[in-house]
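**Q** take this sequence and fold it.
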Amino acid sequence: MLGIRPTDPVGTLVTGPVAMTSPTATLRAAAETLTSDNLGLLLVVGPAGPRAVLSERDIVASIAAGDDVDVERVRDHATADLLTVDESTSVRDAMRAVLEAEVRHLVIERGGVIVGVVSIRDLAAALLEEHTIA
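**A** The predicted structure is shown next:
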């Protein structure tokens, strides 16, 4: 992340395509995707487009409640409220949004189309980089 400043657009932190899952996928299938791709969040996409997000915490909560991950469906455990910002939002303002909403992931849009997801870790690393002494 060399050279990222707090005033730079958060879109510069987006590094790849958004990982997705179907609302009808099992929680096990979603967990396998998260694990194989070393991710913390999946975008839940149905026929009408993006509808929600499913985080590793959603899956852990389901397991803790005694749910069967081979039976439970993503749609029943995903969070429908997507926290989104435009890719032009500053890294500082993106971090502020994440902290105010008390979430760990932020969906990044370009002209209303989802182009990526950044985590609180991505944002913290970018903000701390400016203060790191070589």
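**Q** for the rest of this, base every contact and every neighbour count on C-alpha atoms.
**A** OK.
**Q** from residue 42, how far out is residue 32?
**A** 11 Å (Cα to Cα, to the nearest Å).
**Q** looking at the two, which one has more neighbours?
**A** residue 42 (23 against 12; other Cα atoms under 10 Å).
**Q** mind telling me what element that one is part of?
**A** strand 41-46 (DSSP states H and E).
**Q** and the angle for the helix or strand just after that strand with strand 41-46?
**A** Sequence order places strand 49-55 as the next helix or strand after strand 41-46, per DSSP H and E. Strand 49-55 and strand 41-46 meet at an angle of 150 degrees, taking axes from the mean of the first three to the mean of the last three Cα atoms, to 10 degrees as the criterion.
**Q** what is strand 49-55 packed up against?
**A** If contacts are counted by 3 or more Cα pairs under 8 Å, 6 or more residues apart in numbering; DSSP states H and E, strand 49-55 sits against strand 41-46.
**Q** one more, please, to line up against the first structure:
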Amino acid sequence: MKKKLVAISLILIVFLGCDSGLKKKIITSEDGLNSLTIISKDAEYYIFKGKLDLDKIPANGYVKNKGVVEHFNALVKWSNGQVDLYHTYGVFDESKKPKDIILNRVSVKEFERLKKLPEYEYFYY
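**A** From the prediction side, this is the model:
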């Protein structure tokens, strides 16, 4: 019995120790037809169009935001296969960005105005 307990404990330690360090958040539109996946690792946030079920970060197809604060506020608007992201701050790397993700930096006043409109979905990451 003691050997089984030790074996199970070792398996749990190995299993839990294999954490990839990735955290994932999925934002879905109210109708469920559109989504974004945000993967975070080492204070960097990778924003992808659609739902991703991966254990590693793909080589391209994302916008990267380097984390300097605890949470980032954003708005998203989906239209005709395009993703419009609105933000007030952040350090973005668009070098691996697909053409259908558009970043829009807006003032806090404009952000708060857009946030009230039904076609924009508020989220934070």
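**Q** can you give me the TM-score here?
**A** The TM-score (TM-score structural alignment, normalised by the length of the second structure) is 0.28; 67 aligned residues with a Cα RMSD of 5.3 Å.
**Q** can you give me the helices in the second structure?
**A** Secondary structure of the second structure by DSSP state H: the helices cover 2-17, 108-115.
**Q** as CSV, those with mean neighbour count would be great.
**A** As requested, those are exported to CSV (neighbours: other Cα atoms under 10 Å):
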stretch, mean neighbour count
helix 2-17, 10
helix 108-115, 14
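**Q** those into TSV, with extra columns for distance to residue 24 of the second structure?
**A** Output for those, formatted as TSV (distance: least, Cα to Cα, whole Å):
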stretch	distance to residue 24 of the second structure
helix 2-17	17
helix 108-115	23
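**Q** out of these, the one nearest residue 64 of the second structure is which?
**A** helix 108-115 (20.3 Å; Cα to Cα).
**Q** is it true that residue 94 of the first structure touches residue 100?
**A** No - Residue 94 of the first structure is beyond contact range of residue 100, at 9.9 Å (criterion: Cα atoms under 8 Å).
**Q** neighbour-wise, which of those two wins?
**A** residue 94 (26 against 9).
**Q** that one: which element?
**A** Counting by DSSP H and E, residue 94 of the first structure is found in helix 91-101.
**Q** how big is the angle separating the next helix or strand after that helix from strand 49-55?
**A** Downstream of helix 91-101 of the first structure, the next assigned helix or strand under DSSP H and E is strand 105-110. Orientation of strand 105-110 of the first structure against strand 49-55 (the same axes, to 10 degrees) gives an angle of 150 degrees.
**Q** thanks again, I'm all set now.
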